[in-house]
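Visitor: need coordinates for the following:
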Amino acid sequence: MKLNKKYWEQRYAENRLGWDIGHVSTPLKTYIDGLQNKELKILIPGAGHGYEVSYLHQQGFTSVYAVDYAAAPLQRILKENPDFPEDQLIEGDFFELEESGFDLILEQTFFCSLPPDLRSKYVQKTFDLLKTGGTLSGVFFDFPLTEQGPPFGGDLELYRELFQPPFRIRILERAYNSIPPRQGNELFFIFTK
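Guide: You can find the predicted model right below:
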């Protein structure tokens, strides 16, 4: 199975969006609500329907970027937020993203949608995209790694092994505020470059 642009476009066309909870994720909303600097340069990779993107925009964050293989979810973000800067919605491959200097990368389901053989590449790419002192934060799924994905899963020890180094792990723990269907299956994290 090739998880390429065609694959993801088809998933959206067929509305096969099992990861889509229909609103901003509770752990990420809580984290966003604690951010004070509205000028942070923020990236959301694999943004999907972009609930986090929309929420950040509605809260007054001015430099929010979203990247996704599929055009449909990016178009939906723009439709729901007509004043969103269109040049900050990037249709393409996250691994080919050239924009950099991000203060924060927010992770919500993208990492666990990647085939496990791309995970080390993700770690390096997020590290490269962030400014020194920048933060990678969000949630990872916490269930046994599987070949039957996406999502492919993983656990605390696997994530610790992948991300440390090059990141400094500030928090990596079970999310206390997951939505009921994901309770006990999400880890919240904050990593620093």
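Visitor: make it CA atoms for all contacts and neighbour counts henceforth
Guide: Noted.
Visitor: surely A66 meets I90?
Guide: Yes - at 6.0 Å, A66 counts as touching I90 under the criterion of CA atoms under 8 Å.
Visitor: list residues touching both of those two?
Guide: Residues within reach of A66 and of I90 at once, by CA atoms under 8 Å, 6 or more residues apart in numbering, are L74.
Visitor: which of the two has more residues huddled nearby?
Guide: More neighbours surround A66 than the other of A66 and I90, with 25 against 20 (other CA atoms under 10 Å).
Visitor: which helix or which strand is home to that one?
Guide: If you go by DSSP states H and E, A66 is part of strand 63-68.
Visitor: just F140 next, same as before
Guide: In this structure, F140 sits in strand 130-141 according to DSSP H and E.
Visitor: wait, what's in contact with the nearest residue to W8 once chain neighbours are set aside?
Guide: With sequence-adjacent residues excluded and distances taken as CA to CA, 6 or more residues apart in numbering, W8 is closest to A70, at 6.0 Å. Contacts of A70 were listed using CA under 8 Å, 6+ apart, and they are 5, 8-9, 12, 48, 91-92.
Visitor: another one to check against the first:
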Amino acid sequence: MKKNNLDSIYWKNRYKHGQIGWNIGYPSTPLKDFIDQLKDKTIKILIPGAGNSYEAEYLWNNGYKNLHVLDFAKQPLNNFKKRVINFPEDQLLHSDFFELNNKFDLILEQTFFCALNPSLRKDYVEKMKQLLQPNGKLVGLLFDFELTESGPPFGGSIIEYKSLFATQFEIKVLTPSINSIKERQGKELFFIFENL
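Guide: Got it, this is the predicted structure:
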């Protein structure tokens, strides 16, 4: 598949020109509902490709202080820092996800997977496994629409995701999202994958 060069310059330009259709301005309902069920506020959490990261803001404001926010582009991290003034600088990661070396208990996926060139999907799965503690969880949303040449966002199907993730994770949940925002209803799958 021929794809755009989805490097840091590409994402910088998307923010510069306001081409951020994924930015809904508040935490995604399925992720907010999942966060509301968490009990242990000491867990170490990563949100990769976080963008403006309203989920991270929600977590922070609800007492989750062992939280790390990563993005390839600097602008969304600056936007986040303006909203969450007391967020520690060393937990804002302006970095390439694939170069990150750390361990987390929980990684939240929200429009990151679909923004990557589909040729990187196997690398994504392997990197997620590497970043998670044993029994750590990768939780979030994946788009449920045909994978085409155009994107991002790039889609996929339950069948594809099962074959991709089942080699490295126990698939606890992979089901159509019942509480997606209106614009994404019928197009999202909610998942919980546990590191084997």
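Visitor: let me see the TM-score of these two.
Guide: Comparing the chains after superposition, counting by TM-score structural alignment, normalised by the length of the first structure, produces a TM-score of 0.98; 192 aligned residues with a CA RMSD of 0.6 Å.
Visitor: and the strand holding A66 of the first structure, what other elements does it pack with?
Guide: Using 3 or more CA pairs under 8 Å, 6 or more residues apart in numbering; DSSP states H and E as the contact criterion, the neighbours of strand 63-68 of the first structure among helices and strands are strand 41-45, helix 51-58, strand 89-91.
Visitor: give the buried residues for that strand.
Guide: Residues 63-68 are the ones in strand 63-68 of the first structure that count as buried (16 or more other CA atoms under 10 Å).
Visitor: in the second structure, what range does that strand match?
Guide: Matched against the second structure by TM-score structural alignment, strand 63-68 of the first structure falls on residues 66-71.
Visitor: what is the corresponding segment of the second structure for the strand holding F140 of the first structure?
Guide: Strand 130-141 of the first structure falls opposite residues 132-143 of the second structure when the two are matched by TM-score structural alignment.
Visitor: average gap between the matching stretch and the first structure?
Guide: Between stretch 132-143 of the second structure and the corresponding residues of the first structure, superposition yields a mean separation of 0.3 Å, by mean CA distance after the TM-score superposition for the first structure.
Visitor: run through who's touching that stretch.
Guide: 30-31, 103-111, 113-114, 128, 154-157, 177, 187-196.
Visitor: in which helix or strand would I find I159 of the second structure?
Guide: I159 of the second structure is located in helix 158-165, with elements delineated by DSSP H and E.
Visitor: and that helix against the first structure, how far off on average?
Guide: Relative to the first structure, helix 158-165 of the second structure is 0.4 Å off (mean CA distance after the TM-score superposition for the first structure).
Visitor: F97 of the second structure touches P48, doesn't it?
Guide: Yes - the pair F97 of the second structure / P48 is scored as a contact, 6.7 Å apart, by CA under 8 Å.
Visitor: aligned to A166 of the second structure, what sits in the first structure?
Guide: Matched across to the first structure, A166 of the second structure falls on Q164, judged by TM-score structural alignment.
Visitor: what do you get for K182 of the second structure?
Guide: Mapped onto the first structure by TM-score structural alignment, K182 of the second structure lines up with P180.
Visitor: might one say that D103 of the first structure is in contact with K38?
Guide: No - with contact defined as CA under 8 Å, D103 of the first structure and K38 do not form a contacting pair (11.3 Å).
Visitor: who has more neighbours, these two?
Guide: In terms of neighbours (other CA under 10 Å), D103 is the more surrounded of D103 of the first structure and K38; the figures are 20 against 15.
Visitor: need the counterpart of that one in the second structure.
Guide: Using TM-score structural alignment, D103 of the first structure lines up with D105 in the second structure.
Visitor: got it, and F94 of the first structure?
Guide: Alignment note: F94 of the first structure maps to F97 in the second structure; criterion TM-score structural alignment.
Visitor: distance-wise, check its match relative to K182 of the second structure.
Guide: According to CA to CA, to the nearest Å, F97 of the second structure stands 29 Å off from K182 of the second structure.
Visitor: that'll do, ta.
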